[in-house]
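Engineer: need a 3D model of the following:
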Amino acid sequence: MGKLERPSNGNDSEDSDSSEDGSIDLSAFEDPAPPDNLPVSTLQADPLEDPNPRIPISLTEDDANEVDSNVLRPSRNPLIRRQKQNEDIARTICSMVAFGRNRRHNGQQLMKGLLFIACGVTERVSRYLNYVGLSCSRRTAHCGLAALGKEAEKKIKRLFSNTDANIFSPAACIDNLDFQQSIHTKSVADSSTMFHGTWGYIHHLPHTFFNHLNHDELTLAALKLALKKSTNLEVQPRHFAPTVISDRYFKLTLKSQLTSVFLRYVASSSQKNPPLADHPPPVRPIKLEKPNLNMLKLMMASDNSSEGIGDVLSGLNKQAGLDPERFSSRLQIIEGDLGTCMNVLSLCELRIPAAYSKTSLANLISIPGAAHTMWNFAQSIFLHHWGDQTNQQDTGAWRVLKALGIPQEKPVTKRDFTLMISNMEKIHEADLLYCMLVVMGIENETLPEELPSMTSASIQDVVEKTFDQFLSGEALEIAINKKQTKLINLLLRIRDFGTVIEVNRSTKAGDTGRLIFMWKRWAVMGQGLKKLVHYSRHLPQLILLLEVILPKSLANVIKNLMLLCPSGREGHFVATDFYLEVQNFWLKYFYNHSGIGTNIKRLRDVFSINIPVLKSLMQVLNRESGMNVVQQSHKNKIKNVSINSFVRFAKQYNICLDEDKPKDFVPTSISDVYQQGIDAIQEDWID
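Structural biologist: All right, here's what the predicted structure looks like:
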């Protein structure tokens, strides 16, 4: 349904007919922007479609709130709810009466005006709320946001100029963001315009983190020396080959995944001892604390080319308040997707040799984001195991999704990576579950809704037997020798999907050690995955950079910058580039859908740098409504009906080959990309 909008009259205030006596006192803000300078939208949104391209994740407001903070729910005590409501009603009525008699008594109205902007209230509704004295005008609220934005700009400059920045400059995470100002009724003067911008935030590690580091290894001179030494570095297979420690860790990872699936779908433990390891052991976890993040102002420069990256760096330098000489003398980390990093590297190479240090860009380190790395490898692995969707007897990943009752849409486009990871986890858990049912000899039984109890020793015994029969290297070797194609495909899918699930879970746990263990496996697998042209080269380069080339202190800083925990809750870490995608959701979809169409100037000058303030105001409104903090996490669990449906499918098509059936359909063999990667590395090493 199209949106009905009033034509713009050159004034974005809902209180345009108020007299001078009804002016608003803005003395609480420093240097408020005059209303005449506020951006004005003369464009109408296209009522037929949303012209703005999607971000690569599908989020709801609750999903975004879970990443950033806690979820708020009403108190269960009716007396507390009633008392809170009475207090709020009395305070609101008094403020409305005071505001009606003298509009300089506008404290509550100014706060509510900002709250209503933060919550996405349309201008039409805001005009009525201002008329009844419940809030200030939208013009005044935008003046307040503009003043808050100036304070945020000053804070960014202070962060780049304080003593901590002299030790190590705040890292910047950036991503391209495209908007379209769409006009439904076009003319010569008015036409739809696409704006290509870049947005991001700076991430500053706490001062205490640097206390145990060698500050001499965090300088630009140390970086240049390390890179100079790396020119003679001979890349060897041992840099990525599995070690005794990594093999033992991967074995524990698969066993923990088996244990987790067993406790979730088969039976619960009736004993606390011996403890069941449903999570892998920690390797190198990041300290749990809320990060110090500050959003940058939206820059009208695209990072999709070397020229655009140059404009982005100039904009970043300007927002940091540093002159070119001072900016070039500091080591600066840039995080983003692989395309952004490649453009940064391309621009650096174009400026070699540079006549001056301030134009060389030798102080930049570009780090590909952990989330985009996971999404691209996961997509390639998923497509590799997808199977033949034209054959109903095929037992590939698509057929497992169908048995679970999930729509089988092939993930060939980068539209919704969160859904793709969720589906891969469900496929993996279903495969592990059926393997354990076969070991227990109960694959013909229907799993009950209410889980029975088993002793911890019995559960451990099932896990060990399942690992030996299906997940060990010997099990795969036996299946290959017997030429059991269907079983080989299943075992390879379990092993490859297990790496994706572990990368996702290690990211949430904030454990960079576990993450790099899996990255090393992916660095080998990438040589066998033919469609990963760029990541198959750049992921090994990143591993060498962190593990071999850079000084230990600098590498430690970068590892701690790859993940962050916005809510400060255990198990809720996210990758830095994923967090930026969440902020893109707020700017691009929440605050861009306010009933007035896309207004680029307003998004750039008012909203982009104030996103943290607006989100906190939404939490304030929830608390003002009597909400309490609730710790909530989304669980990716398969329902009992879907589980039993999959078990019937697995038994019918004999996916584990628990008995010989000569008339069984033989699917197309899936290649072992890990072995192909090892072979490719060996060939390159011999040559």
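Engineer: drop to CA atoms for contacts and neighbour counts, all remaining ones
Structural biologist: Fine.
Engineer: which non-adjacent residue is nearest residue 352?
Structural biologist: Nearest residue to residue 352, sequence neighbours excluded (Cα to Cα, 6 or more residues apart in numbering): residue 360, at 6.7 Å.
Engineer: in the helix or strand where residue 476 lies, what counts as buried?
Structural biologist: Taking DSSP states H and E as the definition, one finds residue 476 inside helix 473-481. Using 16 or more other Cα atoms under 10 Å as the test for burial, helix 473-481 gives 475-476, 479.
Engineer: and which of those is nearest residue 216?
Structural biologist: residue 476 (49.0 Å; Cα to Cα).
Engineer: show me where the stretch 101-250 of the chain has helices.
Structural biologist: 107-118, 123-131, 138-161, 163-167, 220-230, 244-265 (DSSP state H, counting those that start in this stretch).
Engineer: helices or strands up against whatever helix or strand comes next after the last one?
Structural biologist: For helix 244-265, the following helix or strand on the C-terminal side (DSSP H and E) is strand 268-269. Counting contacts by 3 or more Cα pairs under 8 Å, 6 or more residues apart in numbering; DSSP states H and E, strand 268-269 is packed against strand 453-454.
Engineer: could you also give me the structure for this second sequence? I'd like to compare it with the first:
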Amino acid sequence: MVQPSENEKVLEICKLLNKKPVKMTPKRFMEIFLASEDSDIAYLRRLWSVEKSGLKSTLRLLPLIRDEVLRTEGGQDAWSAFIQREAVDILVTEEPPRGAYPRGSFHSSLSVQASFFTRESQQLQDTAMTTDHMPFLYGLIMGMLQKRGPANESLQDEDAQEAAHVREELSADGDHPVSDGSGELALAPSLTGSNALADRFGQIATTICSIVAFAHNRRANFLQLNNAVRLYACGVSERVQEYLNHLGLCSSRKTAMSSLKTLAKEGAAEIRNVMAVQSDCPIAPTICIDNIDIEERVHDISVGNRSRTFRGTWGYIHVPNQALIQSLNWEELTLAAYQKSLANLKEFTIEPVHFMPTCEAKTSEMDVFKSQIAGVLLKYLAIPTNKSHSIPTDPPTLDQISHEKPTIHMLKMMDASDNSAEGIGQVFSSILQQSGLSAKDFYGRLQPMDGDLATIQNFNSLKSQRAPSPYGQDSLHNVIFQLGASHTMWNMPQPFSPITLMEKVLEATLYYCLRVTMKNENEVLSEERVTLPTTRWNSIVNECYERFCSPQARRVAAEADCPKLSNTLIQLHDFSSVVEAKRSMKAGDIGRLMNVWKKWCLMSQGLTSLTNYSSYLPRMVLLLTKILPPALQKYLCHNLLMSPSGQPNHFVAKDEWLELQNYWIKFLFNQTGNGTKIERLREIFSLNITLLQRMFQSLKIDCGTAVVHQSHKNNITSRSLGMFMQMATNRDILALKAPPKEKDKSKTQRATNRIILNPPKKNTNEKKAGIKQTSDIKKIDNTYLTGLAKMKMIIRTKDPELNRIKKHMVSENQGILTLPEEAEDSDQGETSSVDM
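Structural biologist: Reported below is the predicted structural model:
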């Protein structure tokens, strides 16, 4: 507020300035006062720019001058031009430091490293750009964007609103799960509301700063080099990338390819580094391999330039967990200890008891079945009042694998297929070349490897062709192959049905069993779950287990005249083992998985379609439980599964993770728009596939939206459960309508009276509906008991030592008898009446 006395003083000063002999305007006075070099005048204005003394009052003059100038139209234009000139002068002084990184801002494609493309590195560079290098431009743009306030939802585009709705639906399910690399639901951290808007404005302002810096100095190329590789991974065409390079958003395609070549060299050097002989690790890193087929399509066919299918082999190196290594006895991890354990096979006798469940395994199987029943009861029917005292939906852990994020290095794709013994030999030659080791070092220590059944068969064929040989590179005596856990799980259930359907059928059947146990199978229930006392809830689970899932229930059902109940309970038992294998793998519990594999070892003996698995799976189980030294057993078991995200309950089998990489490399390679040149696939993509995946997904993360992967959770709708209930009731799959068992006649007499002497009259309605009569239903063999009986028969008659299982464990010249695999399943075996 201006005082009257101050106004009078200003008028007096103006009158004094207008007096002769030198008339002076107030503006001329201010000009001389601020620009004069006279020492006395300079002394008077000395405090104008001092922050604590006069700077604030000096800055108060500027808005006053601005307001006075902006009163006229011409003044507005003049003021805008003045501010623009001043802003340009400030911006010209701001630029990132020149020179090569780390002293400067230039990142060469010939020296770039994989750490350059990480999220952390990007955040550090963005912070330096906005706070140190070009803060004025960043503040100018952010101030302009934020001046207008948050945008109205009605003004947002449809894509932004849809993304917001997706985030709301996903957040309603609870915390955001972390991607496990196996294709399940995964969400990147995202913001909503004003936070999302501020993050978007900040991203826009930072990007503009980087574009301006690049346009002023094309060696300030952090954002551009990052975007060049990212856009290449996302399949942006070369023409579009050229346009974006012209705008300053990215570097050229040539620079992107040069960067990927440099990163491929870094990846090859990392392979040699991790494969080198280490003093703190007596065993070599595990190598997982699998075949890969991809078509190299040529559109313009000519002589010598035609489409062909590339059949190669690809894999990765899994570096051992140091915590696990340090907890084991190193002397049992050496090649000498491994060979000594195999040499003892001559005196080792394989017996069916090696695959039978122990007391701990029997208890675990009961807990598994009860947890599956409890999971269905909790999911579809009832909630206990006190969940902490209810039967858990997850069985107790037996042998948990560490969920520490693994260290993985992709191998360079090999132009050699593993579908023959010759191809396997070429694969090992390529691995030896990539490792940078001499043949003596590579074959002088134990080398664990993972692969599918066909790969292991071809490897054993190669060993047989080269035996006997005293040289490691010929005999391959140091290599121990393990069956991939996922391939085992995918192939073992093939005689039954696909795994996805098996899980749904298991849950639907258990749902029907629970309804029968609760005596409400004929009632129409609402979709809302009821709340039951915990004791009642637990008693339902226990009763359902004893009635339909226990070994005693299967034995009683097998003795009944009607085979319906026996067939259903056998199906429950078989399907439950497959579902348990899947869930134990995801939980990383190798103890539970090993119990399932032991059961499958016996079941595979009774399934004629699993000829090779009937010998290879028991062979691996024996190695991991009986033959190898304890430390080596634990190491190999804990190396079957891993958690790519480093999160618990997100484990995948190593061969399944490699299958996912096979998908990714084909997807990304086909999106690049450069034509399917296999050489580029081998030299660039195979070594950089994990980086390209991360760059592909980083666009969504930078946009602040949720990254959603396909969910593989098997959920059954209430309508589907209702239809299954109707089918189960009509077909009487639990034999609830079967006549009571006759006590005064033998089983043979009852069957004769039913089928020959007094055939029952068929119901006309049932015949029209296509429902089979009891006499028409075939009783299903219990594959577990059948397999056990067949193994006993083979021991008694053909192969007392079960040398067909010992086959390939040691070299043939060491005295182990080998039998042709074609004769393994020549007989169907016999049945047994004991369910273990």
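Engineer: about what we covered before: counterpart of the residue nearest to residue 352 of structure 1 in structure 2?
Structural biologist: Here residue 360 of structure 1 is matched to residue 475 in structure 2, going by TM-score structural alignment.
Engineer: next one: that match from residue 288 of structure 2, what distance?
Structural biologist: Here the criterion is Cα to Cα, to the nearest Å. By it, residue 475 of structure 2 lies 20 Å from residue 288 of structure 2.
Engineer: which one of the two is surrounded by more residues?
Structural biologist: Shown here are residue 475 of structure 2 and residue 288; by other Cα atoms under 10 Å, residue 288 has more neighbours (24 against 19).
Engineer: surely residue 301 of structure 1 meets residue 198?
Structural biologist: Yes: counting by Cα atoms under 8 Å, residue 198 is a contact partner of residue 301 of structure 1 at 5.8 Å.
Engineer: overlap of the contact sets of those two?
Structural biologist: residue 312 (Cα atoms under 8 Å, 6 or more residues apart in numbering).
Engineer: who's in contact with residue 485 of structure 2?
Structural biologist: Counted by Cα under 8 Å, 6+ apart, residue 485 of structure 2 has contacts 640-641, 653-655.
Engineer: contacts for stretch 315-332 of structure 1, please.
Structural biologist: 153, 156-157, 160, 168-172, 218-220, 223, 296-297, 299, 357-365.
Engineer: try it again with 7 Å
Structural biologist: 153, 156-157, 160, 169, 171, 219-220, 299, 357-358, 361, 363-365 (Cα atoms under 7 Å, 6 or more residues apart in numbering).
Engineer: would you list the buried entries among those?
Structural biologist: Buried by 16+ other Cα under 10 Å: 153, 156-157, 160, 169, 171, 219-220, 299, 358, 361, 363-365, out of the contacts of stretch 315-332 of structure 1.
Engineer: determine which two of the residues you listed are furthest apart.
Structural biologist: Maximum distance among those (Cα to Cα): 28.2 Å, for 219 and 299.
Engineer: equivalent range in structure 2 for stretch 500-520 of structure 1?
Structural biologist: Going by TM-score structural alignment, stretch 500-520 of structure 1 sits over residues 578-598 in structure 2.
Engineer: gap between residue 784 of structure 2 and residue 573 of structure 2?
Structural biologist: Separation of residue 784 of structure 2 from residue 573 of structure 2 (Cα to Cα): 9 Å.
Engineer: so which of the two has more stuff around it?
Structural biologist: The neighbour comparison of residue 784 of structure 2 against residue 573 (other Cα under 10 Å) goes to residue 784, with 25 against 20.
Engineer: and that one, what pairs with it in structure 1?
Structural biologist: Taking TM-score structural alignment, residue 784 of structure 2 has residue 674 as its aligned residue in structure 1.
Engineer: and for its match, nearest residue in space, chain neighbours not counted?
Structural biologist: In space, and not counting its chain neighbours, residue 674 of structure 1 is closest to residue 525: 4.5 Å by Cα to Cα, 6+ apart.
Engineer: please look at the one you found and residue 677 and confirm they touch.
Structural biologist: Yes: contact status for residue 525 of structure 1 versus residue 677: in contact at 5.2 Å, counting by Cα atoms under 7 Å.
Engineer: more crowded one of these two?
Structural biologist: Neighbour tally, residue 525 of structure 1 and residue 677, criterion other Cα under 10 Å: the higher count belongs to residue 525, 24 against 20.
Engineer: the residue nearest to residue 697 of structure 2 when sequence neighbours are not counted: how many residues sit nearby?
Structural biologist: Closest residue to residue 697 of structure 2 apart from its sequence neighbours, by Cα to Cα, 6+ apart: residue 707 at 7.5 Å. The number of residues packed around residue 707 of structure 2, counting by other Cα under 10 Å, is 19.
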